[in-house]
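Participant: need a structure here:
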Amino acid sequence: MPELFIVLHREIPGFDSQVNGRMLSEREPLLTRLAKTIDVVPLMEFFSQDPEEGAGFLEDLGVDPSEVELPEETWFSSLQGLQTVQTLRDHLLAHPATMPDTDRIVEELEDWIRVLNKASQEKIPWHLAVDF
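Facilitator: Predicted coordinates for the structure are as follows:
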């Protein structure tokens, strides 16, 4: 099962930015619909990756990366990501029957809040990535 995770533009010394994103990945279609309903940017709109990583992924799939134009890596405001994640978390806490496994999703969102809050304080951009 793919897992979503946070990539910071630079490391924060002494700070662990690793997060769990298995449930976020599993419930991503539901979270996208919820984000649109509550008027925040869906998580997958923060997706980006290094073109070299994308080329490696294509090679693993048997696709010649030279035949595909891969976009440049994009960085997003950590504050905007924080707003999305907090709003999703707050909505799920107020309406736990919104989707299955709400408690596990909220737990992951709280880890993401911790990292994006610190990144926002440090003015470090981020993007979401997927680990297959």
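
Participant: going forward, measure contacts between C-alpha atoms and count neighbours the same way
Facilitator: Fine.

Participant: just the helices in the protein please.
Facilitator: Along the chain, the segments classed as helices by DSSP state H run 22-26, 28-37, 51-60, 78-94, 102-121.

Participant: I'd like those laid out as TSV, including mean neighbour count and distance to Asp16.
Facilitator: Compiled in TSV, the helices of the chain are given as follows (neighbours: other CA atoms under 10 Å; distance: least, CA to CA, whole Å):
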stretch	mean neighbour count	distance to Asp16
helix 22-26	19	18
helix 28-37	15	24
helix 51-60	14	22
helix 78-94	19	16
helix 102-121	19	8
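
Participant: One more sequence to fold, the one below, so I can look at both together:
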Amino acid sequence: MAASMYIVVEGEDPGFDIFVNGRALARNEDAVEKLALRLGVKPLIEFFSADENSMSLLIEEGAGNRELMQKLPPPQWYSARDGLVTVEALIAALENEPQQLGSEGEQVLSELLEYRRVLRKTEQHELRWHLAVSWR
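Facilitator: Next up is the predicted model:
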């Protein structure tokens, strides 16, 4: 099963494309988290929140527990600016040295650029966001 870390924007339809691949970020989450901590920014995984829709998808994909659905806290939403602080710091650190994350450094950088595009739009529309995970 391949995991993907993707962006969820608050509301039904934010009015712009929020698609991000997120597979390389999911595969390299531990290394990306360590890099964020070295840079003194909040790791991406700390922006994770499970909402009912995300959990329903996980259960459909065989990666969740139906009983947990009853105990889910309300989703947490974060400001786009807070996410951009992390994403922009990671991009700056990887632009000249993507190999510090190994062979997938270029792909992680590419996905971070997608994250930045979506978070900038999210900020422009004054919306909030969180990360979700999908397994396929």
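
Participant: and the helices of the first structure as TSV, adding distance to Val130 of the first structure?
Facilitator: Converted to TSV, the helices of the first structure look like this (distance: least, CA to CA, whole Å):
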stretch	distance to Val130 of the first structure
helix 22-26	8
helix 28-37	12
helix 51-60	11
helix 78-94	16
helix 102-121	14
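
Participant: Kindly state which of those helices is positioned closest to Leu8 of the first structure.
Facilitator: helix 102-121 (7.5 Å; CA to CA).

Participant: what's the average distance of the closest one to the second structure?
Facilitator: For helix 102-121 of the first structure, the mean deviation from the second structure after alignment is 0.8 Å (mean CA distance after the TM-score superposition for the first structure).

Participant: Onto which residues of the second structure does that helix map?
Facilitator: Per TM-score structural alignment, the counterpart of helix 102-121 of the first structure in the second structure is residues 105-124.

Participant: Check stretch 75-86 of the first structure too.
Facilitator: Going by TM-score structural alignment: stretch 75-86 of the first structure matches residues 77-88.

Participant: Residues touching that stretch, excluding its own?
Facilitator: Identification of contacts with stretch 77-88 of the second structure by CA atoms under 8 Å, 6 or more residues apart in numbering yields 10, 36, 41-44, 47, 49, 112, 115-116, 119-120, 122-123, 127-130.

Participant: One more: stretch 111-123 of the second structure?
Facilitator: For stretch 111-123 of the second structure, the surrounding residues in contact (CA under 8 Å, 6+ apart) are 7, 9, 14, 16-22, 24-25, 79-81, 83-84, 87-88, 90-91, 128-129.

Participant: Neighbours of the closest residue to Arg10 of the first structure other than its chain neighbours, how many?
Facilitator: Excluding the flanking residues, the one nearest Arg10 of the first structure by CA to CA, 6 or more residues apart in numbering is Ile124, at 6.9 Å. By other CA atoms under 10 Å, 19 other residues sit near Ile124 of the first structure.

Participant: roughly how far apart are Ile124 of the first structure and His9 of the first structure?
Facilitator: Using CA to CA, to the nearest Å, Ile124 of the first structure is found at 6 Å from His9 of the first structure.

Participant: what does Glu110 of the first structure give?
Facilitator: Taking CA to CA, one finds Glu110 of the first structure at 21 Å from His9 of the first structure.
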